[in-house]
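**Student:** prediction below, plus the sequence it came from.
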Amino acid sequence: MSATFGSSVARIAREELRAMWRQRVTLVALILGLLLAATATLVGYEHRRSVEGDRERYQSAADAQWHAQPDRHPHRVVHYGHYVFRPLTPLAFFDSGIDAFTGHMLYLEGHRQNTANFSDARQSSVLLRFGLPTPAFVLQTLLPLLIVFLAFGCISRERERGSLRLLLAQGVSPARILYGKLAGHGALALLIASPALLALAAVAVLAPGQRIEALLMMTGYALYLLLWAAIAVCMSGAVSRARDALLCLLALWAAVVIVLPRLLPDLASARVELPTRIEIDVAIHKALAQIGDSHDPNDPYFSGYRQKILAQYGVQKIEDLPVNYGGLLLKEGERLTSELFDRHTRELFRMQEAQSRFVDAFAVASPFLALRRLSMSLAGTDRQTHERFLIEAEKYRFNLIQALNELHARHVRFENDRDQRISQTHWQSLPRFSFPPRDTAEAVRLHALPALSAMVLWLFLLVPFLPLVAWRMGRVRA
């Protein structure tokens, strides 16, 4: 019985595909979808390759300028500063995520924590906010709309023409017709997305370090497109007229793909309001004034620090110290200011995380939100990756500045401090910035699995409606 049912479903699916193949509109839509997916994949890959090449070149130039500094005072090197650039993952070509709206370059210097600069959104037109022509944008936004136009009349039009009544009169059950249509349009949806899905398969083969991420992205996008095909077919079977099915599906697509993803961030911003950059700077300056000024030897806090250092080395005057007190003073000042920067930064991250949790809570209501969360996380273009870059860059900045302050304390005499220089080999030997890879297991556990679960839940929620849709289809016999 099950074999007969399966063969009947397969035969109906083949007939559905054959019937769509005969229609010029379907053929044009198929070609258009394949071209969109293929073009977005190629353009995304080339863009990622170009951007990554530019960043590597700029990073090499910044490193060369750093190493080319002449012999000079270590504190001059502290204020000379250094540039670091955030690298891209191999999957960044597929989903650019928030990369277009966040900076990718940081200027590192002493006594300051700068923001990331050179985001694409600041240098491009406002059209960028409607979505980038990446494979993720095509598969998340455009292909569901194409699936809707291909599947909205697969059952309702047959009901209007009377061919559904004829099939039922020949003994074909409504369930077999429904499952056959589902199989046919599900296969067509995957066929249209095949250029992008094959690109993910290529990454899984050619980049073993990204294999898990690529395979999970393939699974997520396949489930998402199959979900839209199932929704469209079920709507076509549940609604009497094809026109009504199309209107309902378009309204659902607009709500799930357009309205909710743009409305929820605004609601999250109103619920957890972030301070402006000016407000953050004012708060930091007030806190810095309370800490004291390490450049002022008469500052109350640093006067106490001076007595502590004198007692530690057992001397009465800073001139008698075996190290340069000026370097020690700058080290202490850098430690205090960095702790302050870190507190403000982590508080801002906490507020942004609260906003993200509010939006992610609606992933069950919108499979688009679930897929976007999965896609950006696995591609390494999400907010968490950007924050991790800022944290790692700040750690590097602090260690770099403190190493220079240590050179100041150990290799520069206290007398005539400002007139001295040390060899350039000291900063040439300091380590380069490296952005460590993320923990794949953590990204999968925190982002990928919850998003996949949300989409699987949507598919399971459709299961109880299938008998109702089949029953609705069988009523045309009456």
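**Tutor:** That came through, no problem.
**Student:** contacts and neighbour counts: CA atoms only from here.
**Tutor:** OK.
**Student:** now Arg432: how far from Gly304?
**Tutor:** Using C-alpha to C-alpha, to the nearest Å, Arg432 is found at 35 Å from Gly304.
**Student:** can you pull the contacts of Pro450?
**Tutor:** With contact set as C-alpha atoms under 8 Å, 6 or more residues apart in numbering, Pro450 has these partners: Ala370.
**Student:** just to be sure, it is in a strand?
**Tutor:** No - the assignment for Pro450, made by DSSP: H, G, I helix; E, B strand; the rest coil, is helix rather than a strand.
**Student:** residues near the residue nearest to Phe94 when sequence neighbours are not counted, how many?
**Tutor:** Nearest-residue entry for Phe94: Pro135, 5.3 Å, with adjacent residues in sequence omitted and distances by C-alpha to C-alpha, 6 or more residues apart in numbering. Close neighbours of Pro135, defined as other C-alpha atoms under 10 Å, add up to 28.
**Student:** now Pro135: how far from Ala245?
**Tutor:** With C-alpha to C-alpha as the criterion, Pro135 and Ala245 are 28 Å apart.
**Student:** so where do the strands sit in the stretch 51-200 of the chain?
**Tutor:** Taking DSSP state E, counting those that start in this stretch to define them, one finds strands in the stretch 51-200 of the chain at 82-85, 105-109, 112-113.
**Student:** below is an additional structure, to be compared with the one above:
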Amino acid sequence: MNLTLRIATEEWRYMARNRVAVAGLLLLALLTLVVSLTAFEQQRNTSAERDRYQTQANDAFAAQPDRHPHRVAHAGHFLFRPLSALAAFDPGIDAYTGQTVFLEAHRQNGMSFGDVNQSSLLLRFGQLTPAFVLQVLAPLLLIFIGHAAVAREKQSGALRVLLAQGISSRQIILGKLLALCSIAALALLPTVLALGWLAYYQQASWLLSTWLVLGYGLWLLIWSIAVVLVSALVARGRDALLSLLALWTVLAILLPRGVADIANVVVALPSKFETDITVARDYLALGDAHNPDDPHFGAFRQQLLARYGVAKVEDLPVNYKGLLSMEGERASSELFNRYAAQTFNQQQAQLTLVDRFAWLIPTLALRQLSMAASGTDLLTFQRFLEQAEHYRYTLVQRLNQLQAQRLSYKDDTNPNKENRIEHSHWQQFPTFDYQPESVSTVLQRSLSSVGVLAIWLLLLVAAVFAAGNRLGSTVK
């Protein structure tokens, strides 16, 4: 062990004398710090802005004057998607999914005002975030610093001398690896401090912050081992650098994008235009819930009359138009939910296909873990939409119920009479309260991603030990 530490100490001294290594590490730390502060400030401002707009939307809904309940349902309401505290670390798909949704009767609207649609085309190629720095740039730094760790000793002839002095090849490789892992730890340190600050001051989950540190720690450890392994396998540092750069390009850039394109082709999603046409066609087939005489609701009308034991809707003890609106909203919501579930199932099929490639491409596993822990993945977005739809449906049906109970059918069908109820009714409506996924569920859901990284780590460790044996035999 002492010999391993001595090898690591000599490697540290070499790195300290290497201006490229020192400058690269300092630049990466500075970049991580600046990006983290910028992302956290932007996230804080965005959260405050959405909270302010949500409060204004809630106040505007409650401040509506005396109105017909169904007019209130058509006037609608806005919901702004709350941000996770860890979204500053990895925004995930947030830039593509939108910020707000408009709730109204007879419609299930999608999210609007995505950052990609509001910003320049540069945003489509990725954002400079703490997660991006660790996923893409930190491995590149490790490559430039450590690519010649072992190959340099081969070229200079120092490796033969070290082996002749009784130092084993494994001790040499472990010493080099220990030195490079310390560089990886220093590269990770600013992120650890930033996540700790988020957990302490922004009330982010300590468990999820630790989970992120674990995931990215495994990621940098994988790259540290890979760099030393390639350096031990090739004869020259230049060859190691070219090989590692090619590996980085494939794993960090080409394959993740290629797998996404493959999933998009294998499980093709219909365009929004096609879906809207199909939904509109099926919606028209349901009938017009605003028309009391619509034949599509004939069976519903007969069942209602039989239940109350009357011969015509005018004799019902409740407003038939309100009940008809409730029935129409129920039928249309079932239709919308069926198409929404179909879309989410197709998107989940794409994710499942990507998960299969994650066992071969650790970058995908890391991204899945990072977005899940940060609350910016597809399943978190789907959770918000489902809760928003439940709130919309409850809101509209409560307004329809007010129409059925507070207004008479005779007055409601009289075009010369203004039918309104007191505005105090909408002031009593509860506001939307989004319930995020529990921490334990997030950890369980991303456990497979940690497993992928751990398996890659074990395979590389085994490869390093095998390379240690080969290194000694080739020199001798």
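**Tutor:** On my side now, so go ahead. What you see is a predicted model; the values in this text were computed from it and never measured.
**Student:** dump the strands of the stretch 51-200 of structure 1 into CSV; add distance to Ser338 of structure 1 and mean neighbour count as well.
**Tutor:** Below are the strands of the stretch 51-200 of structure 1 laid out as CSV (distance: least, C-alpha to C-alpha, whole Å; neighbours: other C-alpha atoms under 10 Å):
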stretch, distance to Ser338 of structure 1, mean neighbour count
strand 82-85, 17, 23
strand 105-109, 12, 21
strand 112-113, 8, 18
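**Student:** what about Asn2 of structure 2, neighbour count?
**Tutor:** Neighbour count for Asn2 of structure 2, taken as other C-alpha under 10 Å: 9.
**Student:** so what does it match up with in structure 1?
**Tutor:** Here Asn2 of structure 2 is matched to Ser7 in structure 1, going by TM-score structural alignment.
**Student:** which SS state does that match fall under?
**Tutor:** When classified by three-state DSSP, Ser7 of structure 1 comes out as helix.
**Student:** Leu242 of structure 2 now?
**Tutor:** For Leu242 of structure 2, the assignment made with three-state DSSP gives helix.
**Student:** what number of residues lie near it?
**Tutor:** By other C-alpha under 10 Å, the residues close to Leu242 of structure 2 number 13.
**Student:** any idea how far it is from Tyr14 of structure 2?
**Tutor:** From Leu242 of structure 2 over to Tyr14 of structure 2 the distance is 21 Å, taken as C-alpha to C-alpha.
**Student:** likewise His290 of structure 2?
**Tutor:** Per C-alpha to C-alpha, His290 of structure 2 is found 80 Å from Tyr14 of structure 2.
**Student:** the aligned residue in structure 2 for Thr219 of structure 1: helix or strand, and which one exactly?
**Tutor:** For Thr219 of structure 1, the aligned position in structure 2 is Leu214, judged by TM-score structural alignment. Secondary structure assignment for Leu214 of structure 2, by DSSP states H and E: helix 206-233.
**Student:** what's near enough to touch Pro144 of structure 1?
**Tutor:** By C-alpha under 8 Å, 6+ apart, the residues touching Pro144 of structure 1 are Leu225, Trp228, Ala229, Trp253.
**Student:** any chance of these in CSV, plus neighbour count and distance to Leu145 of structure 1?
**Tutor:** Formatted as CSV, the contacts of Pro144 of structure 1 follow (neighbours: other C-alpha atoms under 10 Å; distance: C-alpha to C-alpha, whole Å):
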residue, neighbour count, distance to Leu145 of structure 1
Leu225, 24, 10
Trp228, 25, 9
Ala229, 29, 10
Trp253, 19, 7
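**Student:** closest to Leu390 of structure 1 among those?
**Tutor:** The nearest member of the contacts of Pro144 of structure 1 to Leu390 of structure 1, counting by C-alpha to C-alpha, is Leu225 at 34.8 Å.
**Student:** burial of the residue nearest to the closest one when sequence neighbours are not counted, as a residue count?
**Tutor:** Using C-alpha to C-alpha, 6+ apart and skipping the chain neighbours, the partner closest in space to Leu225 of structure 1 is Ala189 (6.2 Å). Other residues lying near Ala189 of structure 1 total 26 when counted by other C-alpha under 10 Å.
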